[in-house]
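Asks: curious how this folds, go ahead:
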Amino acid sequence: MELDKQPKPDIRDYAHAIVKGTISSIPIPFVPGIAAEIFSILFTPSLLKRQDEWMSSIAQGLIQLQEKVEGFNLEDLSSNESFVTVTLQATQHALRNHQMEKLEALRNAVLNSALPNTLEDDIQLIFLGLVDTLTTWHLRILKLFDDPTMWAKENQRPFPKNWGMGGVSQVVNHAYPELERKGELFQQIVRDLSTYGLAQIPSGMMTVSGMLSSRTSNFGKQFLHFISTPKPLE
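Replies: Okay, the predicted model is just below:
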């Protein structure tokens, strides 16, 4: 009878347990002697803070999916090996990062991997690796050139109506004026996005229509979808 009075775990307990169990499985290398003491003083508070924020973020997202997606059950995730693998990988990347845009991308990847009919395992892991490798500027430029017109609408930054012939640099400089004097950085981003098969952003003069055309590949569109807010939570 006393056991019956004990509180039963609710959906938040399950979500927290899933993420906590995932994080606890990540090995932290042992550092002997005074080096370990210094390491603990310098990094433990920040690491614990990152861990707590990451756990809360994932748990809240999973709770929302449970509430909005018919047939979605948190308990089923414990036997979903693909989800567990993605969460482990994303957690390792998240604990090594402080940039909110990348943390949001990793969170969305975990939540999308929990949904049915997600991408195949290898592609998910490739995309997680790209989030870890690419900078926030890579992600911003890729999103911009996926659909410049939609980007302008979503960010309330319409492009000038009096543009004539021009190049993609005009689009970038209008969207992100801080890049105007960082041409080498932009060119490196363009090369990287091409190398990873995410986008082809041309140079040279073109019409306004060409300047505002989508430049992402199908692979790039898949990547952006995977790291974007899951449809049920939009």
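
Asks: please count neighbours and contacts with C-alpha atoms only from this point.
Replies: Fine.

Asks: give the buried residues for stretch 18-27.
Replies: Buried residues in stretch 18-27, counted by 16 or more other Cα atoms under 10 Å: 18-20, 22-23.

Asks: turn those into CSV, including secondary structure and distance to Ser194.
Replies: Formatted as CSV, the buried residues of stretch 18-27 follow (DSSP: H, G, I helix; E, B strand; the rest coil; distance: Cα to Cα, whole Å):
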residue, secondary structure, distance to Ser194
Ile18, helix, 37
Val19, helix, 34
Lys20, helix, 37
Thr22, helix, 34
Ile23, helix, 34
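
Asks: contacts for stretch 73-81 next, please.
Replies: 11, 14-15, 18, 62, 66, 83-84, 114 (Cα atoms under 8 Å, 6 or more residues apart in numbering).

Asks: what sits closest to Ser228 if chain neighbours are left out?
Replies: Distance criterion Cα to Cα, 6 or more residues apart in numbering; nearest residue to Ser228, sequence neighbours excluded, is Asn108 at 5.7 Å.

Asks: what's the burial count for the one you found?
Replies: 22 (other Cα atoms under 10 Å).

Asks: can you map out the helices along the protein?
Replies: 11-24, 33-68, 81-95, 100-114, 121-133, 136-146, 148-154, 168-175, 183-195, 208-211, 218-226 (DSSP state H).

Asks: and the fourth one, what other elements does it pack with?
Replies: I take that to be helix 100-114. helix 33-68, helix 81-95, helix 121-133, helix 218-226 (3 or more Cα pairs under 8 Å, 6 or more residues apart in numbering; DSSP states H and E).

Asks: for comparison, sequence B:
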Amino acid sequence: MSGLDMLGPMETNPPAHSKGRELTQTAIEAIVNLVPAVGSTITVLLMAGLNHKLNQRRERWLTELAEAVEELSRSLDGFDPDALVDNDAFVDAVMTATQTVFRTSQQDKIEVLRNAVLNSAMPGAPDLDIQQLFFDLIDRLTPTHMRLLALLNDPPGWFDRHPELTRPTFSLSSNRVQLISAALPDLGAQGQAIIERFFAPLADGGLVNGSIHGMMTAAGAWQPMTTDHASAFLAFIRDPR
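Replies: As a prediction, the model looks like this:
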């Protein structure tokens, strides 16, 4: 059984049914059925177009997920893709992640969802309740939130992984706003108020300790400020391949 077969059938249009043909056919059906108002016909066309787009998004997501499962099976001894259909945690993860995929076009978030689904089937995966908490976080947080969390979990490692960035030079007393601005230039360019807006959900969600405003030594600014829950979440969304 291939990875794609494992994930079940997908709703795809045969080659003859292009998007244009599908929309045209829908319009003809509306006319034949004597739809009374132009607005109603437009609504039918809009819904047909949205349905087509969502089906495309679903097909692309499941195809890429199946490819990732197949790649993982080649790199991880003992990983059996055929057993995944009987793995309740994996099935739950696929269904939960797919709902979020329908609501986002952000590729960074889709990649995080894929990683989380793969990790749900790994040995030592969190229990189902914790996994649900993690999927809720993925749904609520933006890619910027998750990048900020990864930075605050390991500031030196962030700069090691991004050599194009310039490490900030701290004075005797510093705060993490300067660190964040250097590590995430696009976020830093929007100013301190926006940085605070992205930081607040992390603090409210119990993912970080402390404040980004507190004055500290230069050495202190480089220390992680994430909680154990955040570290486990970041491990869950890391690519296992």
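
Asks: could I get the helices and strands packed on helix 100-114 of structure 1 as TSV with distance to Asp192 of structure 1 and mean neighbour count?
Replies: Shown next, in TSV, are these (distance: least, Cα to Cα, whole Å; neighbours: other Cα atoms under 10 Å):
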stretch	distance to Asp192 of structure 1	mean neighbour count
helix 33-68	28	15
helix 81-95	20	20
helix 121-133	10	17
helix 218-226	12	18
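
Asks: just to revisit the earlier point, Asn162 of structure 1: which of the helices of structure 1 is closest?
Replies: helix 208-211 (9.5 Å; Cα to Cα).

Asks: structure 2: matching residues for that closest one?
Replies: Matched against structure 2 by TM-score structural alignment, helix 208-211 of structure 1 falls on residues 218-221.

Asks: of all the residues in that stretch, which ones are buried?
Replies: For stretch 218-221 of structure 2, a neighbour-count test (16+ other Cα under 10 Å) marks 218, 221 as buried.

Asks: average offset between that stretch and structure 1?
Replies: With the two structures superposed, stretch 218-221 of structure 2 lies on average 1.1 Å from its match in structure 1, counting by mean Cα distance after the TM-score superposition for structure 1.

Asks: tell me which residues touch the residue most central in space within structure 1, please.
Replies: Nearest residue to the geometric centre of structure 1 (Cα atoms, centre = their mean): Ala105, 1.1 Å. Contact analysis of Ala105 of structure 1 by Cα under 8 Å, 6+ apart lists 131, 227-228.

Asks: swap the cut-off to 7 Å and go again
Replies: Counting by Cα atoms under 7 Å, 6 or more residues apart in numbering, Ala105 of structure 1 touches 227-228.

Asks: one more: Arg157 of structure 1?
Replies: So Arg157 of structure 1 contacts nothing (Cα under 7 Å, 6+ apart).

Asks: skipping its backbone neighbours, what lies nearest Met211 of structure 1 in space?
Replies: Spatial nearest neighbour of Met211 of structure 1, excluding adjacent residues (Cα to Cα, 6+ apart): Val168 at 5.4 Å.

Asks: repeat for His93 of structure 1
Replies: Going by Cα to Cα, 6+ apart, His93 of structure 1 has Asp132 as its nearest residue, at 6.1 Å.

Asks: touching, that neighbour and Ala94? I think so.
Replies: No. Counting by Cα atoms under 7 Å, Asp132 of structure 1 stays clear of Ala94, with 8.5 Å between them.

Asks: burial of Ala193 of structure 2, as a residue count?
Replies: Ala193 of structure 2: 10 surrounding residues under other Cα under 10 Å.

Asks: quick one: closest of the helices of structure 1 to Ile201 of structure 1.
Replies: helix 183-195 (6.3 Å).

Asks: whereabouts in structure 2 does that closest one align?
Replies: The aligned range for helix 183-195 of structure 1 is 192-204, by TM-score structural alignment.

Asks: tell me roughly how far the matching stretch lies from structure 1 on average.
Replies: Following superposition, stretch 192-204 of structure 2 is found to deviate from structure 1 by 1.6 Å on average (mean Cα distance after the TM-score superposition for structure 1).

Asks: buried residues, that stretch. List them.
Replies: Neighbour counts using 16+ other Cα under 10 Å place 195, 198-199, 202 of stretch 192-204 of structure 2 among the buried residues.

Asks: export these to a markdown table and tack on distance to Glu64 of structure 2?
Replies: Listed next are these as a markdown table, based on distance: Cα to Cα, whole Å:
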| residue | distance to Glu64 of structure 2 |
| --- | --- |
| Ile195 | 33 |
| Phe198 | 30 |
| Phe199 | 31 |
| Leu202 | 29 |
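
Asks: to which residue of structure 1 is Lys53 of structure 2 aligned?
Replies: Counting by TM-score structural alignment, Lys53 of structure 2 corresponds to Ser46 in structure 1.

Asks: and what of Arg74 of structure 2?
Replies: Here Arg74 of structure 2 is matched to Glu67 in structure 1, going by TM-score structural alignment.

Asks: need the counterpart of the residue nearest to the centre of structure 1 in structure 2.
Replies: By TM-score structural alignment, Ala105 of structure 1 lines up with Val112.

Asks: for Met206 of structure 1, what are its contacts?
Replies: Met206 of structure 1 touches 165-167, counting by Cα under 7 Å, 6+ apart.

Asks: most surrounded residue in those?
Replies: Going by other Cα under 10 Å, Gly167 tops the contacts of Met206 of structure 1 with 18 neighbours.
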